[in-house]
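**Q** the sequence and its predicted three-dimensional model are supplied below.
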Amino acid sequence: MREIVLDTETTGFEPDEGHRIVEIGCIELINHIPSGETFHRYLNPERDMPEAAFKVHGLSEEFLRGHKVIAEEIDAFLAFIGEDKLVIHNAQFDMKFLNAELARLGRPALPMQRSIDTVSMARRKFPGAQANLDALCRRFGIDNSARTKHGALLDAELLAEVYLELIGGRQRGLSLEDDGADMASSIAAEIRPPRPHSASDAERAAHAAFLDKITDPMWRQLSGKSDQA
């Protein structure tokens, strides 16, 4: 099963007011485990950067001017996400920006049904508790010390860990090598010492006494015929 954990940074809150995406970060999950494959792009929004947005992500108009516009990156982005589910923190926000950019380019919208909203998941699992990414990292003991500002790829990496916790918790040790060693130790601990199969003197004596109670047993007749032969 393939899923894409996705995050974006923008120039503001509403694409209808002319705000644009300036960064996209994606992490590929295979069977809920990060595969190591990522997609990350900074994008030239072809507009100014409001001070409020700059304080959030630290991406300046000057820095972004040196990167490609989304029209030049959209094919690579769509190829990376394919037709798979999109895991997004507050999916409504990111999906409306992605679909606004796709509409500008005359591309089909991404269906909202493709998204898995981790904010909704967190609110169902922890009613009344904070559901922002920092709060969930604290709850699950995930190190977010590098998150001094918002960044699409870093936030997607943190969200991947949060998502795995929300769906039931990370497996103890994702290393196959460690799991193999643990399994071998467990099996070795359960192996019993070999049982001797030859009868003891006491068992042979008990068997002979039992046979003496049987009148003319067939196996003794056969044994006698064998001796005569």
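**A** The structure has been received and is ready for your questions.

**Q** CA only for contacts and neighbour counts going forward, please
**A** OK.

**Q** so who does the spatially most central residue of the chain touch?
**A** Centroid-nearest residue in the chain: residue 32, 2.6 Å away (criterion: Cα atoms, centre = their mean). Listed by Cα atoms under 8 Å, 6 or more residues apart in numbering, the contact partners of residue 32 are 1-3, 164.

**Q** out of these, grab the one that's most surrounded.
**A** With neighbours taken as other Cα atoms under 10 Å, the top of the contacts of residue 32 is residue 3, carrying 24 neighbours.

**Q** so which elements touch the helix or strand hosting that one?
**A** Using DSSP states H and E, residue 3 maps to strand 2-10. On a contact count with 3 or more Cα pairs under 8 Å, 6 or more residues apart in numbering; DSSP states H and E, strand 2-10 meets strand 21-30, strand 85-88, helix 152-166.

**Q** could you rerun that using 10 Å?
**A** strand 21-30, strand 33-42, helix 51-57, helix 70-81, strand 85-88, helix 91-104, strand 115-117, helix 152-166 (3 or more Cα pairs under 10 Å, 6 or more residues apart in numbering; DSSP states H and E).

**Q** the closest residue to residue 134 other than its chain neighbours - how many residues pack around it?
**A** Ranked by Cα to Cα, 6 or more residues apart in numbering and with sequence neighbours excluded, the top spatial neighbour of residue 134 is residue 144, at 7.2 Å. Residue 144 has 15 neighbours, counted by other Cα under 10 Å.

**Q** another structure for you, compare them:
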Amino acid sequence: MDKRTFTNRLVVLDTETTGLNPQEGHRIIEIGCVELVNRRLTGKRFHTYINPERIIDDGAIEVHGITNQFLEDKPCFADVVKDFIAFIQDAELVIHNAPFDVGFINYEFSRLNSQTGTVTDYSKVFDTLTYARKKHPGQRNSLDALCKRYGIDNSHRDLHGALLDAEILADVFLLMTGGQSSLLDEGQGRQEGAAVNREIKHLSADRPALKIIRCTEEELNAHQQRLEAIEKAGGGCIWNQ
């Protein structure tokens, strides 16, 4: 696969919505973003819940657990758009299944005014789903499947959440694009309960001693005969040196 060069500043982004299709009037209800600079978390993030001014589909609530009642006192998209644009400006957005999230954001932009433009007026976009399908053809490439493939602990992810999914995707992205095993410098923590499980486990000093199973004379003789056969065949057996 071709090596991909990324900008120094990346923003890993995810959204939750009232439904699946903005063309049917569905809206964004949560945006979560985390910032990476030179492939390291900076600790900066953008996170907000949004009042969609419409009813959330029951199927969507089953996915993310966000209810209409919870969003009643939250700001509208127009109230947060300025801060959101400022956060993503001049970054490269890292999104899993980017057409979905970008489509919703562009729909929200279009509802404001003709001067707002589209996502690509502010940022480049990198789709981790497209990348994963090229890197792992014929395999499942959902975020959960990628977590399993790269050994990322997402057991705390009972429901979808924009900020949590953005943090998990940051781990996936770094491992998938560079083999990097950690996205944090020493001393830089992420939100509790949202980190890759890298705790060192120490064995108890009181544990029973390991059982040593020794070879029998017959097994030792068979082993030596095998080494001699390798030597005769010109194999240069290092165990006889």
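**A** Yep, it's here. Note that this is a predicted model, so its numbers are computed, not measured.

**Q** the residue nearest to the centre of the first structure matches what in the second structure?
**A** With TM-score structural alignment defining the correspondence, residue 32 of the first structure maps onto residue 39 in the second structure.

**Q** also residue 94 of the first structure?
**A** In the second structure, residue 94 of the first structure lands on residue 101 (TM-score structural alignment).

**Q** one more: residue 161 of the first structure?
**A** By TM-score structural alignment, residue 161 of the first structure lines up with residue 171 in the second structure.

**Q** how much space separates the aligned partner of residue 141 of the first structure in the second structure from residue 219 of the second structure?
**A** Aligned counterpart of residue 141 of the first structure in the second structure: residue 151 (TM-score structural alignment). From residue 151 of the second structure across to residue 219 of the second structure, the span is 39 Å (Cα to Cα, to the nearest Å).

**Q** how deep is the aligned residue in the second structure for residue 52 of the first structure tucked in, by neighbour count?
**A** For residue 52 of the first structure, the aligned position in the second structure is residue 59, judged by TM-score structural alignment. Residue 59 of the second structure has 12 neighbours, counted by other Cα under 10 Å.

**Q** same question, residue 38 of the first structure
**A** 18.

**Q** ditto for the one 3 residues further on
**A** Residue 41 of the first structure has 20 neighbouring residues, counting by other Cα under 10 Å.

**Q** got it, and residue 146 of the second structure?
**A** 21.

**Q** was I right to think it contacts residue 169?
**A** Yes - when contacts are counted by Cα atoms under 10 Å, residue 146 of the second structure is listed as touching residue 169 (9.1 Å).

**Q** where does the strand holding residue 3 of the first structure end up in the second structure?
**A** Alignment of strand 2-10 of the first structure against the second structure: residues 9-17, by TM-score structural alignment.

**Q** now that stretch, how far from the chain's geometric center?
**A** Computed by Cα atoms, centre = their mean, to the nearest Å, the chain-centroid distance of stretch 9-17 of the second structure equals 11 Å.

**Q** likewise stretch 133-145 of the first structure?
**A** Relative to the centre of its chain, stretch 133-145 of the first structure is centred 16 Å away, using Cα atoms, centre = their mean.

**Q** before we move on, back to that, overlap in contacts of residue 146 and residue 169 of the second structure?
**A** 152, 175 (Cα atoms under 10 Å, 6 or more residues apart in numbering).

**Q** looking at residue 151 and residue 219 of the second structure, which one has more neighbours?
**A** residue 151 (14 against 11).

**Q** any idea how far that one is from residue 143 of the second structure?
**A** Between residue 151 of the second structure and residue 143 of the second structure the computed distance is 12 Å (Cα to Cα).

**Q** same deal with residue 136 of the second structure?
**A** From residue 136 of the second structure to residue 143 of the second structure the distance is 13 Å (Cα to Cα).

**Q** give me the more crowded residue out of these two.
**A** residue 143 (19 against 12).

**Q** report the contact partners of the more buried one.
**A** 96-97, 128-129, 132, 149, 154, 165, 168-169, 172.

**Q** who are the contact partners of residue 94 of the second structure?
**A** Contacts for residue 94 of the second structure (Cα under 10 Å, 6+ apart) come out as 10-14, 33-35, 124-129, 166, 169-170, 173.

**Q** recalculate using a threshold of 7 Å.
**A** Residues in contact with residue 94 of the second structure, defined by Cα atoms under 7 Å, 6 or more residues apart in numbering, are 10-13, 125-128.

**Q** ditto for residue 66 of the second structure
**A** Contacts of residue 66 of the second structure (Cα under 7 Å, 6+ apart): none.

**Q** again, only using 10 Å
**A** 16-18, 29-30, 49, 56, 60, 159-161.

**Q** looking at those residues, which is nearest residue 69 of the second structure?
**A** Nearest to residue 69 of the second structure among the contacts of residue 66 of the second structure: residue 56, at 10.2 Å, using Cα to Cα.

**Q** with adjacent residues omitted, what lies nearest to the closest one?
**A** Using Cα to Cα, 6+ apart and skipping residues adjacent in sequence, the residue nearest residue 56 of the second structure is residue 18, 4.4 Å away.

**Q** hang on, the one you found packs against residue 49?
**A** No - contact criterion Cα under 10 Å: residue 18 of the second structure and residue 49 do not qualify, at 11.9 Å.
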